[in-house]
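Participant: Please find the sequence and the predicted model below.
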Amino acid sequence: FVADMLKQFSVVVVTSTLTSLLVGFTLTPWLASRIGIKEDLKPTNYFNRFLLWFEQQLDKFINWYGLQLEWVLSHKLIFTGIVVLLFAMTLGIMKQGIIGKELISTGDQGKFRMALEFDKSTSIQKNNLIAQQVETYILQQKEVATVFSNVGGPSTGIGSLGVGSTNKTEFTIQLKSKKELNNLATEEFMKTLREDLKLKYPAINYSMAALGLIPRSAPIEITLSGSNLDLVMKSGNELKSIVEKIPGADNVRLSVETGSTEYKIIPDKDKMQRLGLTTAYVGTNLRTAFTGNDDATLTENGTEYPVRIWLDEFERKNYDDVKRLSIVNPMGLPIEVSQFANVERDNSPSLLERKDRQPAITLTADALGRPSGTVADEVVAYLKKNPLTDGINMTWGSDIKRQNDSFGALGSVLMISFLLIYLIMVALYDNFVYPFVALFSILVATIGAFLALNLALSNLSLFALLGLIMLMGLVVKNAILIVDFTNQLKAQGMYYKAALIKAGKERMRPILMTTLAMVFGMLPIALAKGTASEWKNGLAWVIIGGLLSSLILTVYLVPMMYYVVDRLKEKFGKNTARRKTPQIITNETIS
């Protein structure tokens, strides 16, 4: 699933990055050699005066940063405590539940589906009459553009069995454009409409689901299975009552429900044999009585009409009429059903479901007002405290299963990316320690990434995790600029502390330029409100937040870690020299 969703996106990012590298090595130096002319700006106009003022402010900022970096190198424990505190605050914010989890945002397309469910004894005529009243009421709402009604027909949602029911109606409602509605959220209108309809038509069960660009089934799907059907049904009903109480869970249903009321005719074979009846003969007559016989046709003026023949003045829903139903045996004698069979009223199951050859039941629920992953987490938390009965197996399906699989796969990709970045830098630096120092920039980037998601009220989705993977490659370049230039200065004989301060000041300008360029480039995606913009909003906010926190923290943390590593190497080198010196003196003395 992850590969199908992100393959094209990843190919575009990799190709554009490699193309940018090629341009940076070829076209950019050539153009700079041809048109790059050093020019001393004079304050002759407003634009030049602005550039000179900006340059002065940038120099002041870089000098201020140099003083701050020198303080950090002298107060490493205090700065480490600040970073640890920021991590703790980030974890605390995550625990508040502001960031939800979902596979892919449905997106607010201004369209939703609303299902009405009447009592099972409701006829199609009564269903249609009330549905017309509800439809008229919906169309009277100023926010509604169109309504498509499906009375008694099969549901149009994915996962529908394709079988209609006389007691069910479905509306597909399209709202007006966001501009006309002053950016009214579709879910807010859905909640308001349902509350109004509950007051006006209280005897109806209402369920709603937003419709996005990608058709989807109920995002929450749990299948319970076991060897004992009664125990499976009991566990399913108990879990349903729990899920219904979770905020955000909507239209909680079980796949196996109590069916419509029916009459069971249970024959007595001994009585049937004495009366000259057989099971096949009785079954044929009962079928004709209840459903009629349509073998006959009538042709008139070239048009063929089907003809259905059944009993007159017979109430199929009346218990006494069913018992008094007469069947003529082969000898021509009329015999009532009550003479050879018992008639019982019962409710048949609406569906028989099996999983791995065991009785099963599937619980489905929509998420309204909260991300589906967050609702599922509450179900998991409840089941950890209150496990299912022994002998009952539970499996997740639909969006939650894909979400768990996708998040697990992307978690592995994160680790592989982390390792590959480290190995590439090891090959470039020919050193195992300094690449490790550069990787600290990735850790502090997560602080800003999750903080930005919180502030933007975005959810942790598939695209947000993709943003974290992209962020790893973006933020590590800040550390590479500092570490690489520090190594060059040390190779020229400069002491590592002075080299770190000079490298930080010299590389602050390109770090600022590249970070701010990327941040401003991602802002249109982060602030977009168009079709399917919700998919990419999280990705953009993760990158923006991660880049800004990396800009603020990496320029201090990476030099500090570099300083600590070189300081330990220096101390270790001195201790090694001290251990070797007595041994050399002893050898000279002996000789």
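Facilitator: Everything's here; your move.
Participant: C-alpha only now, for contacts and for neighbours.
Facilitator: Fine.
Participant: quick one: what helix or strand has residue 537 in it?
Facilitator: Element membership for residue 537 (DSSP states H and E) is helix 533-590.
Participant: by contact count, what packs against that helix?
Facilitator: helix 46-74, helix 434-438, helix 440-455, helix 462-491, helix 496-527 (3 or more CA pairs under 8 Å, 6 or more residues apart in numbering; DSSP states H and E).
Participant: Alongside the first one, take a look at this:
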Amino acid sequence: GLALGHRISVILLALAVFLSSISLVPFITPSFFPKVDTGDISIRFRLPEGTRIEETNRVMEAILKDIDEVVRPEEMRHSYGFDGETKEGVGVALGFDQGPNVGSIGFKLVDRDKRSRSSDEIAAALRERVKSIPGLNKIYVRAENAITSILMGGGKPVSLEIQGPDLGQLMQFARRVKSLMEQIPGLVDVEISQKDPRPELWVQVDRKKASDLGLNVATIARTLRNYFYGIEATKYRDAGDNYDIFTRFTERDKNRLENLPEAPLFTPDGRMIKLKNVAKIIQGQGPIEIQRKNRQKIIKVEADTYGRSLGAVTSDLKKALSKLGVPIGISIRFGGEVEEQQKVFKDLTILLIMGIMLVYMVMASLFGNLRDPFIIMFSVPFAFSGVLYAFYLTGTTLGIMSFMGVIMLMGIVVNNAIVLLDYIHLLQKRGKSLSEAVTEAGRNRLRPVLMTTLTTFFGMLPMAVSQSVGAEAWNPLGITMLGGLSVSTLVTLILVPTIYYMLERRKVSR
């Protein structure tokens, strides 16, 4: 009755609540998927190209020593580490970065409820500790299992894809972007995907001299491969068993650089000449790999996040990039989780709109008109208001799980308004006046509405406040549901009957 006597005040108050929640939008940052503390921490490092495996082992031991000092004994469960590469190249085929200058370390912590520090905090402490080890070219410390990282693509959350025709120009611009990203708070382990060039020996064949002797580049290359790498010459069979016969120089001769120009070559007529007579040996550098996308060279500048959400660091990075001049012929775009987030949010937005439309269509078929569903739909904007308030007060980001919670709310928040409005219609059919029907419906349906809301509220409460292992994945969903239900219920009990009274009274007066 009080609300019906102060209808304008109720409308203005509801409008103030809605607008105040909209003002919180700039403070809400998007994210992709909640990060779960599984207790896995992986460290990957890379030394300059050409580094011997012995030096890699020394760095590995230094990192393991730092781990023992940073991680408390009661926090550690088990650990592993390896460096170098497999002979068959299985690790590279599976997506692991391998080589004599590459190492990887991983360890598993005890469950989250048995330690005081999170895996992100331990990873941050290790990151500060190991980056001072001399000789490191790249190092990557992340609170994630290495195998899981590879299966998910092996990339970092923030990835800038720089494309262009000239690799040297791309590298020069990528270094500028890397320096820029290192200055943005919340971005850590910034690195360039393009590996440093490795030392090489180039054999430049004098094609005219070689042709005069009956040789060609393919023949010379095949002969040198036989000497220094080896080839399978034939097989030896004995009692049903096969043995490969592999021919090459001895270990001492093949590892001596001075033997390369002295390598013997045999002409078709049986003469022997030395390699230095038909070729020059030049020391140089060459890229390990050249990445391409859509037939264009591409270099990625990637970074991990710590202490800030993905949306917050992305927003700061976009502002910084807008002030950075992009050279002609070079394009730059976001990849990684930022790109995936945009795709998922676009799909979820379409689903949200479809959900609202379907809810309205179902109510229109139930009430047999378009006006009553329109009144009930006033509960929906205030569900958004409750979500925004909950996000702001708890520091929750808008990710996949919370977005799914918003979609779920569209079908839940209208239930109480449907019950209330349907009972008002029933009382009017029984001969009650408009004022009596609205007032009595609000009084008689208060308990059912509150019971419905509270059962859902307390059912979601453990999901929202749980601190158990893996709860980080479900906390945003619970917080979203609690915030939307709380505010929407209050609006349903006051605003919806008031709007119905105003529209129905206007209809009767006509």
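Facilitator: Arrived safely, thanks for sending. Keep in mind that what you see is a predicted model, and the values were worked out from it rather than measured.
Participant: Post the TM-score for the overlay when you can.
Facilitator: Overlay of the two chains. TM-score (TM-score structural alignment, normalised by the length of structure 2): 0.84; 497 aligned residues with a CA RMSD of 3.7 Å.
Participant: Mind checking the helices and strands packed on helix 533-590 of structure 1 for the one nearest to residue 145 of structure 1?
Facilitator: helix 496-527 (26.5 Å; CA to CA).
Participant: what inclination does that closest one have with respect to helix 462-491?
Facilitator: Counting by axes from the mean of the first three to the mean of the last three CA atoms, to 10 degrees, helix 496-527 of structure 1 points 160 degrees away from the direction of helix 462-491.
Participant: What residues sit buried inside stretch 371-384 of structure 2?
Facilitator: Within stretch 371-384 of structure 2, the residues that qualify as buried are 372-373, 375-384, counting by 16 or more other CA atoms under 10 Å.
Participant: Where does that stretch end up in structure 1?
Facilitator: Counting by TM-score structural alignment, stretch 371-384 of structure 2 pairs with residues 433-446 of structure 1.
Participant: so how far is the first residue of the matching stretch from its last?
Facilitator: End-to-end distance of stretch 433-446 of structure 1 (CA to CA, to the nearest Å): 22 Å.
Participant: which residues touch it?
Facilitator: Stretch 433-446 of structure 1 has contacts (CA atoms under 8 Å, 6 or more residues apart in numbering) with 83, 422, 425-426, 429, 468, 471-472, 475-476, 478-480, 483, 545-550, 553-554, 557-558, 561-562, 565.
Participant: Just the buried ones from the residues you listed, in ChimeraX syntax?
Facilitator: Buried residues within the contacts of stretch 433-446 of structure 1, by 16+ other CA under 10 Å, are selected in ChimeraX with:
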select :83,422,425,426,468,471,472,475,476,478,479,480,483,545,546,547,548,549,550,553,554,557,558,561,562
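Participant: Counting neighbours, what do you get for the alignment partner in structure 1 of residue 79 of structure 2?
Facilitator: Using TM-score structural alignment, the equivalent of residue 79 of structure 2 in structure 1 is residue 147. By the measure other CA atoms under 10 Å, the count of residues near residue 147 of structure 1 is 17.
Participant: So residue 147 of structure 1 versus residue 195 of structure 1, what's the distance?
Facilitator: Distance of residue 147 of structure 1 to residue 195 of structure 1, given as CA to CA: 18 Å.
Participant: Flag every buried residue along stretch 386-397 of structure 2.
Facilitator: Going by neighbour count (16+ other CA under 10 Å), the buried part of stretch 386-397 of structure 2 is 386-392, 396-397.
Participant: can you list these in a markdown table and add distance to residue 144 of structure 2?
Facilitator: Below are the buried residues of stretch 386-397 of structure 2 laid out as a markdown table (distance: CA to CA, whole Å):
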| residue | distance to residue 144 of structure 2 |
| --- | --- |
| 386 | 33 |
| 387 | 30 |
| 388 | 30 |
| 389 | 31 |
| 390 | 29 |
| 391 | 26 |
| 392 | 28 |
| 396 | 21 |
| 397 | 20 |
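Participant: of those, closest to residue 243 of structure 2?
Facilitator: Ranking the buried residues of stretch 386-397 of structure 2 by separation from residue 243 of structure 2, with CA to CA as the measure, puts residue 397 on top at 62.0 Å.
Participant: which ones are touching the closest one?
Facilitator: Counted by CA under 8 Å, 6+ apart, residue 397 of structure 2 has contacts 28-31, 309, 391, 476.
Participant: And residue 458 of structure 2, how far from residue 298 of structure 2?
Facilitator: Residue 458 of structure 2 sits 51 Å away from residue 298 of structure 2, going by CA to CA.
Participant: between the two, which one's more packed in?
Facilitator: For residue 458 of structure 2 versus residue 298, neighbours defined as other CA under 10 Å are more numerous around residue 298 (25 against 12).
Participant: how about the aligned residue in structure 1 for the more buried one, secondary structure?
Facilitator: When structure 1 is aligned by TM-score structural alignment, residue 298 of structure 2 is paired with residue 360. Going by DSSP: H, G, I helix; E, B strand; the rest coil, the secondary structure assigned to residue 360 of structure 1 is strand.
Participant: Leaving out sequence neighbours, find the closest residue to residue 360 of structure 1.
Facilitator: The spatially closest residue to residue 360 of structure 1, leaving aside those adjacent along the chain, is residue 225, at 4.1 Å (CA to CA, 6 or more residues apart in numbering).
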